[in-house]
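1. Based on what follows, work out the 3D shape:
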Amino acid sequence: MTSLFQSHQLGELTLPNRVVMAPMTRVRAAAGGLATPSMATYYAQRATAGLIVTEGVQPSLIGQSNPGTPGLHTEEQQASWQPVTDAVHVNGGRIFAQVMHGGRVSHPDTTGTRPVGPSAVPAVGDVFTPTGPQPAPVPRALETSEVPEHARSYADAARRAVDAGFDGVELHGANGYLISQFLSSNANLRTDRYGGSVAHRIRFAVEAVSETVEAVGAARTGIRLSPGGTFWGVRESEVTELYTALLGELARLELAYVHLEATADEEVLVALRRAWPGTLVMNPVVPMGPKQTGRSEADHWLGLGAELISFGRAFIANPDLVERLRTGVPVAPVDEATYYQGGDAGYLTYPAHQYSA
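-> The predicted structure is shown next:
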């Protein structure tokens, strides 16, 4: 059976192991969406991962979901990421930027403008704002002529990412954000070529990925998906048909990988594994659910055909997670109160395991 600690060829990158650090929002960017020296240290500490995928990075101001998150749509933001990618590479790592357009999961108090989405249907729940949680506003439905501009924003951010030293990008097509909203059958009520049928609902995702592949190359492009997920109130009809059709279109583009979350029954996910001919990154547990991915879940999905396994929360408190998994050292618990509080506490303060003499 494939081992978690075997190497894997991902495009032009040779990953020394099959452990992926999953993208996790940490809201520690500086004003103006700039990456910081602390972010460089944080990612460099975790460079033993086969691949790091950063927190979600907004491709435009209107695409920003949460306050305190970094961007890749200005020259200053691009320059601020160079020390981060340099630090990871000096420490022997590989790093992709996750490009995340929040769509309707945003607020005017955060961006200064009304959020947009496929339809004028608000997300379910409160969104984060600079003054605290507030009810999700009704987004402005994008005109048909505007949609390609938002698809291109992923590609524009990808160009900046590569210019800033990233090894590639992952489009955030999961968890109720913009691509996921277009895939949805209740957030997307459109009657034009971007809504209604399965073929129309996948169009925005395919266009965003195609633009990105044209901008930086297929070997530098991945996408994260949450089949059947219900984040922020999205619902998807015809889940297996929807994602089988999407993966069929993406297969033509020969992406570096598809990153699936365990948001559907295993039978559905295994069917999608069969439908995808390329590298599959599997996140074996539901993000922010009661369980964290461990060695047993990783081995299970390697046995089901996944090539790479992503670990989220375990990486927060365990910068040396790969070594802990390799040696069986217990995984340290994470302090949830420090997820989003800012500062270096609960960010840079988790130590590697200390072996006794």
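
2. CA atoms for contacts and neighbours, from now on please.
-> Fine.

3. where exactly do the helices run in the stretch 201-350 of the chain?
-> 203-216, 239-251, 266-275, 295-303, 313-317, 321-327 (DSSP state H, counting those that start in this stretch).

4. For these, give me CSV that also has mean neighbour count and distance to Thr110.
-> Formatted as CSV, the entries for the helices of the stretch 201-350 of the chain read as follows, by neighbours: other C-alpha atoms under 10 Å; distance: least, C-alpha to C-alpha, whole Å:
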stretch, mean neighbour count, distance to Thr110
helix 203-216, 21, 24
helix 239-251, 19, 32
helix 266-275, 16, 35
helix 295-303, 16, 37
helix 313-317, 22, 26
helix 321-327, 17, 34
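
5. right, and those helices - which one's nearest Val147?
-> Evaluated over the helices of the stretch 201-350 of the chain, closeness to Val147 peaks at helix 203-216, with 7.7 Å, by C-alpha to C-alpha.

6. Which elements pack onto that closest one?
-> Helices and strands touching helix 203-216, by 3 or more C-alpha pairs under 8 Å, 6 or more residues apart in numbering; DSSP states H and E, are helix 147-163, helix 178-183, strand 221-225, helix 239-251.

7. now these as CSV including distance to Ser296?
-> Shown next, in CSV, are the helices and strands packed on helix 203-216 (distance: least, C-alpha to C-alpha, whole Å):
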stretch, distance to Ser296
helix 147-163, 34
helix 178-183, 29
strand 221-225, 22
helix 239-251, 26
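
8. looking at those, which is closest to Leu321?
-> Closest of those to Leu321 is strand 221-225, at 21.8 Å (criterion: C-alpha to C-alpha).

9. Next, count neighbours for Ala158.
-> Ala158 is flanked by 32 other residues according to other C-alpha atoms under 10 Å.

10. For Arg273, see how far away it is.
-> As judged by C-alpha to C-alpha, to the nearest Å, Ala158 and Arg273 stand 26 Å apart.

11. do His107 as well
-> Noted for His107: a distance of 36 Å to Arg273, by C-alpha to C-alpha.

12. Next, the second sequence, to be compared with the first:
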Amino acid sequence: MSKLWNPIKVGNMELKHRLAMSPMTRSRAYENGVPNDLTAEYYSQRASLGLIITEGTQPSDDGQGYMNSPGIYRQEHIDGWKKVIDKVHDNGAYIFIQLMHAGRISHPDNTPHHRQAVAPSAITPDANMHTAEGSKPIPEPRELSVDEIQDIIEEFKHAATSAIEAGADGVELHGANGYLIQQFISKNSNHRTDEYGGSIDNRIKFAIEVAQAVAEEIGSEKVGFRISPGVELNGIDEGDKEHDIHPTYVKLVEELNKLDLAYIHVMHFGDDELLPKIRKAWNNTLLVNRFGRPMENLANDIDNGLSDISPIGQWALANPDIVERIKNDYPLNEMDPTTIYGGGEKGYIDYPYYGNK
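-> Purely as a prediction, here's the structure:
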């Protein structure tokens, strides 16, 4: 029998099964970064997933990349998230806020201070960003000084503390998908010649320092870390598997393992040679979300010992009762791609439960 429905302890959390909700950007926060009034309903509807990992949430003004993404660094953010978290808890789920510093994946039009984006190096991602005036090329970012890197680590600590103050059960550090932490890790976005660039140890230094600082601030059992080895998103090119990707991520996971974090969350893009290496290097809970997997393969990695939890992404977006649908083999709602980002209730909290079509 599949282990998918077996309970599991993750950090301080007692989960009833091996599913969770993956972080998904929805761009529905108010302009000041406070979660939309509908956000509490959206996440609480999906409480049966047990562990909710929220959309990427910026730790500072500089950390914002997209329009209407939420923040967690001012009192109004804390107050807004508290309403969300309380409702999720009332519906029986745990919730981790994903801390996402976008780094160079930003546009001045989308940030409160309208300043140039920051990054490990002044290298553009050669991509466009949606703004209130339409799609615009992402400008070249400004290279961070060593002192500014330390300031950003402090911003992550403050955001983590703010998340806990809002009632969150923990935070997930977004080290994936081409955002700031991965910009440091990847050689093609990090051309630094100081202690934060060059060798593998130097390029993972920022990731480790952020994780260590946040773990010391709120407790390691309340910290998760997301990675996406080999992802080609937002201008990231991490090189070849044998010489670049595998040694980099094995070393990163080995160093994170020393911090005794609650979990690592792998966004898996098909590298089946690396996943066993990560599993071997990591002692605690491993979340694996395989991009494009069919429903019938949802439990495969768990049953094969390669992961402990299979997070659900877009299926959860369109199906608030996704756990019941999986258990009973009910058909799924189809996601409306036009309502993923921005807007109001439509495509957010109005997807029907099974039997209520």
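
13. Redo the helices of the stretch 201-350 of structure 1 as CSV? Include distance to Asn283 of structure 1.
-> Formatted as CSV, these follow (distance: least, C-alpha to C-alpha, whole Å):
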stretch, distance to Asn283 of structure 1
helix 203-216, 20
helix 239-251, 16
helix 266-275, 11
helix 295-303, 8
helix 313-317, 11
helix 321-327, 16
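
14. and the counterpart of Tyr263 of structure 2 in structure 1, how many neighbours?
-> Tyr263 of structure 2 maps onto Tyr257 in structure 1, with residues paired by TM-score structural alignment. Neighbour count of Tyr257 of structure 1, defined by other C-alpha under 10 Å: 26.

15. Check Thr279 of structure 1 too.
-> Look at Thr279 of structure 1: counted by other C-alpha under 10 Å, it has 22 neighbours.

16. Chain neighbours aside, what residue packs nearest to the residue of structure 2 sitting at the aligned position of it?
-> Taking TM-score structural alignment as the criterion, the aligned counterpart of Thr279 of structure 1 in structure 2 is Thr285. Closest residue to Thr285 of structure 2 in three dimensions, ignoring its sequence neighbours and counting by C-alpha to C-alpha, 6 or more residues apart in numbering: Tyr263, at 4.7 Å.

17. separation between the residue nearest the centre of structure 2 and Gln98 of structure 2?
-> Nearest to the geometric centre of structure 2 sits His174, at 4.4 Å (C-alpha atoms, centre = their mean). For His174 of structure 2, the distance to Gln98 of structure 2 (C-alpha to C-alpha) stands at 6 Å.

18. Now do the shared contacts for these two.
-> Here His174 of structure 2 and Gln98 share the contacting residues Gly56, scored by C-alpha atoms under 8 Å, 6 or more residues apart in numbering.

19. And the strands in structure 2?
-> Listed in chain order, the strands of structure 2 (DSSP state E) span 8-10, 13-15, 19-21, 51-57, 94-99, 118-119, 128-131, 134-137, 142-143, 170-174, 223-227, 263-268, 285-290, 310-312.

20. so Glu55 of structure 2 makes contact with Gln98?
-> Yes: in this structure Glu55 of structure 2 lies within contact range of Gln98 using C-alpha atoms under 8 Å: 6.1 Å.

21. Find residues that contact each of the two.
-> Counting by C-alpha under 8 Å, 6+ apart, the residues touching both Glu55 of structure 2 and Gln98 are Pro23.

22. Among these two, which residue is more densely surrounded?
-> Taking other C-alpha under 10 Å, Glu55 of structure 2 and Gln98 do not tie; Gln98 has more neighbours (29 against 20).

23. For the more buried one, which non-adjacent residue is spatially closest?
-> Leaving out its chain neighbours, the residue that sits closest to Gln98 of structure 2 by C-alpha to C-alpha, 6+ apart is Glu172, at 4.4 Å.

24. again with Tyr350 of structure 1
-> Distances taken as C-alpha to C-alpha, 6+ apart place Ala317 nearest to Tyr350 of structure 1, at 5.4 Å, with adjacent residues excluded.

25. Repeat that for Met39 of structure 1.
-> Nearest non-adjacent residue to Met39 of structure 1, counting by C-alpha to C-alpha, 6+ apart: Val84, 6.6 Å away.

26. now the one you found: how far from Gln78 of structure 1?
-> For Val84 of structure 1, the distance to Gln78 of structure 1 (C-alpha to C-alpha) stands at 11 Å.

27. do Thr69 of structure 1 as well
-> Applying C-alpha to C-alpha to Thr69 of structure 1 and Gln78 of structure 1 gives a distance of 14 Å.
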